[in-house]
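Peer 1: How does the following fold in three dimensions:
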Amino acid sequence: MTEAAQTVRRAGAEEFRAAMARFASGVVVVTTLDSDGEPRGFTASSFCSVSLRPPLILVCLANSADSFAAFSACGPFAVSVLGSEHDALATRFATRGVNKFASGGLSLTPGGLPAVADSLAELDCEVHARHQAGDHMILVGRVCGARIGEDAGAPMVHYERSFRSLA
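Peer 2: From the prediction side, this is the model:
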């Protein structure tokens, strides 16, 4: 291996963001209730399954997010897998400083947590672990319940910094 090939160049923040924008991922809305019983939530594309036994998922949340304090202390939370028709709702939950729960499009899980109405899938989770990783928290949830939407529909995808649907 040449010396040039062994040299690792550190990516700057913008270069890293641009590279990650080329990775298509699904989109979810994650919700919980804070210590006062107020609903909190955010849109995420950093979501994946971790384990089948026990059933675990993970989602990442920025330390600077409006809902960070709520998810730092919550027990139960819900994950709604979004379909292509949820564009406005995904944008609302990704926007800082707005009332994310005021404009409809939501329902309640059997456990009483807010969730996206007519989502492709809905997961009820209990916090399994939290890990700090740079400027984000990795929230690992044990899946306690799952509901599949009645219509499979087209999934929402995040690619090149915008929400899209598969053709």
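
Peer 1: make it CA atoms for all contacts and neighbour counts henceforth
Peer 2: Noted.

Peer 1: tell me the contacts of the closest residue to Leu120 other than its chain neighbours?
Peer 2: Nearest residue to Leu120, sequence neighbours excluded (Cα to Cα, 6 or more residues apart in numbering): Gly149, at 4.6 Å. Residues near Gly149 by Cα atoms under 8 Å, 6 or more residues apart in numbering: 118-122.

Peer 1: Out of those residues, which comes closest to Arg22?
Peer 2: Distance to Arg22, by Cα to Cα, is smallest for Leu120 among the contacts of Gly149, at 23.8 Å.

Peer 1: For that closest one, list the residues it contacts.
Peer 2: Per Cα under 8 Å, 6+ apart, neighbours of Leu120: 80-83, 148-153, 155.

Peer 1: want to put them side by side, so please do this one too:
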Amino acid sequence: MTEPRTDEAVFRDVLGHFASGITVVAALDGEEPVGFACQSFASLSLDPPLVMLSVGRSSTSWPRIERVGRFCVNILAADQQEICAALGARGGRKFASVPWHTSPHGTVVIDGALATVDCRLANVHEAGDHHIVTGEVTGLAARENAGPLLYYRSRYATATFAS
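Peer 2: Down below sits the predicted model:
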């Protein structure tokens, strides 16, 4: 006996109750920055240091980043909603209004990001309508005195933390 398929709208609604941080995954394709907003990101392993992310198979940015073989996961700060919107858009010149610079590892770092995780592409696995990507961490940076940009129930959110 097969299980009934889960309704897509219910699936989105229920999983929308899980708050997540928002990142921008970005690389340099030649001289051009390429990237996308991503909320499916997590640490995976300490030894070796690995992270993982999920990217839709319909992404036009991911194949370019995959070819480069390295990328930076920029963890967005609470004041970077406009950057998330720009990098979450399809097509066009996503980086036209986004301040960025090149990392020592040759990836794209979003100015003002809460933290950055430089990676070398390790593996890509197909999973439904997404790819699960693992990256070997090659560099890390973080800034203090700022909060994260969160996504909860299809809206941006921020958090405050007691000292």
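
Peer 1: TM-score of the superposition?
Peer 2: Once superposed, chain against chain, the TM-score is 0.90 (TM-score structural alignment, normalised by the length of the second structure); 159 aligned residues with a Cα RMSD of 1.6 Å.

Peer 1: on that earlier part again, output the contacts of Gly149 of the first structure as CSV; include the columns distance to Gly104 of the first structure and secondary structure.
Peer 2: Conversion of those to CSV gives the following (distance: Cα to Cα, whole Å; DSSP: H, G, I helix; E, B strand; the rest coil):
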residue, distance to Gly104 of the first structure, secondary structure
Asp118, 12, coil
Ser119, 13, coil
Leu120, 17, coil
Ala121, 18, strand
Glu122, 17, strand
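
Peer 1: Helices of the second structure, start to end?
Peer 2: 8-15, 62-68, 81-88 (DSSP state H).

Peer 1: Of these, which is nearest Trp100 of the second structure?
Peer 2: Within those, the stretch nearest Trp100 of the second structure is helix 81-88; the backing value is 10.6 Å (Cα to Cα).

Peer 1: which one in the second structure is aligned with Val59 of the first structure?
Peer 2: Here Val59 of the first structure is matched to Leu53 in the second structure, going by TM-score structural alignment.

Peer 1: For burial, what's the neighbour tally of that match?
Peer 2: Using other Cα atoms under 10 Å, Leu53 of the second structure is surrounded by 21 other residues.

Peer 1: residues in contact with it?
Peer 2: The contact partners of Leu53 of the second structure, by Cα under 8 Å, 6+ apart, come to 38, 40-42, 132-134.

Peer 1: ok, of those, which come out buried?
Peer 2: Buried residues within the contacts of Leu53 of the second structure, counting neighbours by 16 or more other Cα atoms under 10 Å: 38, 41, 132-134.

Peer 1: re the thing from before, out of the contacts of Leu53 of the second structure, which ones does the first structure keep as well?
Peer 2: Here is what carries over to the first structure from the contacts of Leu53 of the second structure, by both residues aligned by TM-score structural alignment, their matches' Cα atoms under 8 Å: 38, 40-42, 132-134.
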